[in-house]
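Novice: Sharing a model prediction with you, sequence too.
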Amino acid sequence: MNRAQPKQFREQIRILERKLGLLKKNNGSCCAAVLTLAQCHAVVEIGRINSISLKDLAVILAIDISTTSRTVDGLVKKGYVQRTPSLEDRRSVDISLTESGMVIFETIESNNDTFFADIFDNIPNEEKMNVLHALDVILAAFDQES
């Protein structure tokens, strides 16, 4: 392995991360006027699953449960999320989106679908499968580190 390759990989990931961070400014994908970035991520994950425990949401978001709880509390106060006692575990609550939370979720998803379709269209057709495969490999490598 070339010693410069890990550094080049790091730099490319750093640049990609910075460009992805611009999403919230450029396309309103996280409804920045309404939600924090953490709340945006929570809404997306709750919306994709429909109902989830606080503990499972914390695992998906890769943040501690107290931070997840504060994030969800903010969403409850805004009327986007509701907590209901779990049918499986009396000590647990399930979190789901309210009707207005679903509107926010659908807006985020629609904006992101459009944004990423536009980016993907800029990739040459003969490279699209290679890009998707490379991202799978990178994600698997991250999973091995965890």
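Specialist: Nice, I can see it.
Novice: use CA for all of it now, contacts and neighbours both
Specialist: OK.
Novice: Heading C-terminal from the longest helix seen in the chain, find the next helix or strand.
Specialist: In the chain, taking DSSP state H as the definition, the longest helix is helix 99-121. Later in the chain than helix 99-121, the nearest helix or strand by DSSP states H and E is helix 128-145.
Novice: Next, the angle helix 99-121 makes with that following helix.
Specialist: 120 degrees (axes from the mean of the first three to the mean of the last three CA atoms, to 10 degrees).
Novice: dropping in the other structure now:
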Amino acid sequence: MDKSKKVVNELLVQLFNDILQIEEQVLKEGVISDLSLTEMHTIEAIGMYTKRTMSEVAQDLKITVGTLTSAINKLIKKGYVERNRIEEDRRVVLIGLTKRGKLAYRLHEKFHDDMVSNSVDGLTSQEEEVLISSLSRINKFLKEKYKLK
């Protein structure tokens, strides 16, 4: 592997690991310290504005509805999520965020916004274009190679 490929590899691996570690650290130090990173990503998948079916959220997270059910039960106990059945078909379960869940969502969104803003702060528009193009190419390659949606 030539030098630049090695550097890119090291940076990508380090960046991925650092972001996960920092996200966990920020969660533990904040007002939503009772959430795991997985739970936060479940809240993120549920979304802010509409109630969603369990199967929609499970599909977005690429997990089974059974696995999601366990996660949702924990989030309900913690006060972040509410579950309702629709009257027309009691088999359909809708989940949505509580006020506390929406706060967690906004705080996590702010973390990501700050991270991205600081990453591009000071870049020229041409440098931003190169960064976006490079990240898009990596993303496209990984999705095609490993058949991700």
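Specialist: Sure, I can see it. Predicted, not measured: the structure shown is a model, and the values here were computed from it.
Novice: Report the buried residues of the longest helix of structure 1.
Specialist: Under the neighbour-count criterion of 16 or more other CA atoms under 10 Å, helix 99-121 of structure 1 has 101-102, 104-105, 107-109, 111-112 buried.
Novice: Same list, those, but as CSV with distance to residue 37 of structure 1 please.
Specialist: Formatted as CSV, the buried residues of helix 99-121 of structure 1 follow (distance: CA to CA, whole Å):
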residue, distance to residue 37 of structure 1
101, 15
102, 17
104, 13
105, 13
107, 15
108, 11
109, 14
111, 15
112, 14
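Novice: Residue 73 of structure 2: neighbour count?
Specialist: Using other CA atoms under 10 Å, residue 73 of structure 2 is surrounded by 14 other residues.
Novice: Quick check: it vs residue 104 of structure 2, distance?
Specialist: Here residue 73 of structure 2 is placed at a distance of 17 Å from residue 104 of structure 2 (CA to CA, to the nearest Å).
Novice: Run through the neighbouring helices and strands of the longest helix of structure 1.
Specialist: Secondary-structure packing of helix 99-121 of structure 1 (3 or more CA pairs under 8 Å, 6 or more residues apart in numbering; DSSP states H and E): helix 37-49.
Novice: I would like the residues contacting the helix it packs on, please.
Specialist: Applying CA atoms under 8 Å, 6 or more residues apart in numbering, the contact partners of helix 37-49 of structure 1 are 24, 30-31, 52, 57, 60-61, 71-72, 74-75, 95-97, 101-102, 104-105, 108-109.
Novice: give me that answer again for 6 Å
Specialist: 30, 71, 105 (CA atoms under 6 Å, 6 or more residues apart in numbering).
Novice: Equivalent analysis for stretch 116-123 of structure 2, please.
Specialist: Outside stretch 116-123 of structure 2, no residue touches it (CA under 6 Å, 6+ apart).
Novice: what about residue 135 of structure 2, distance to residue 4 of structure 2?
Specialist: Distance, residue 135 of structure 2 to residue 4 of structure 2, using CA to CA: 16 Å.
Novice: what about those two, which has more around it?
Specialist: Each of residue 135 of structure 2 and residue 4 has its neighbours counted (other CA under 10 Å); residue 135 has more, 12 against 9.
Novice: Return the distance of that one relative to residue 71 of structure 2.
Specialist: Counting by CA to CA, the gap from residue 135 of structure 2 to residue 71 of structure 2 is 31 Å.
Novice: got it, and residue 59 of structure 2?
Specialist: With distances taken as CA to CA, residue 59 of structure 2 is found 14 Å from residue 71 of structure 2.
Novice: Report the separation between the residue positioned nearest the centre of structure 1 and residue 127 of structure 1.
Specialist: Taking CA atoms, centre = their mean, the centroid of structure 1 lies closest to residue 41, which sits 4.3 Å from it. Going from residue 41 of structure 1 to residue 127 of structure 1 by CA to CA gives 29 Å.
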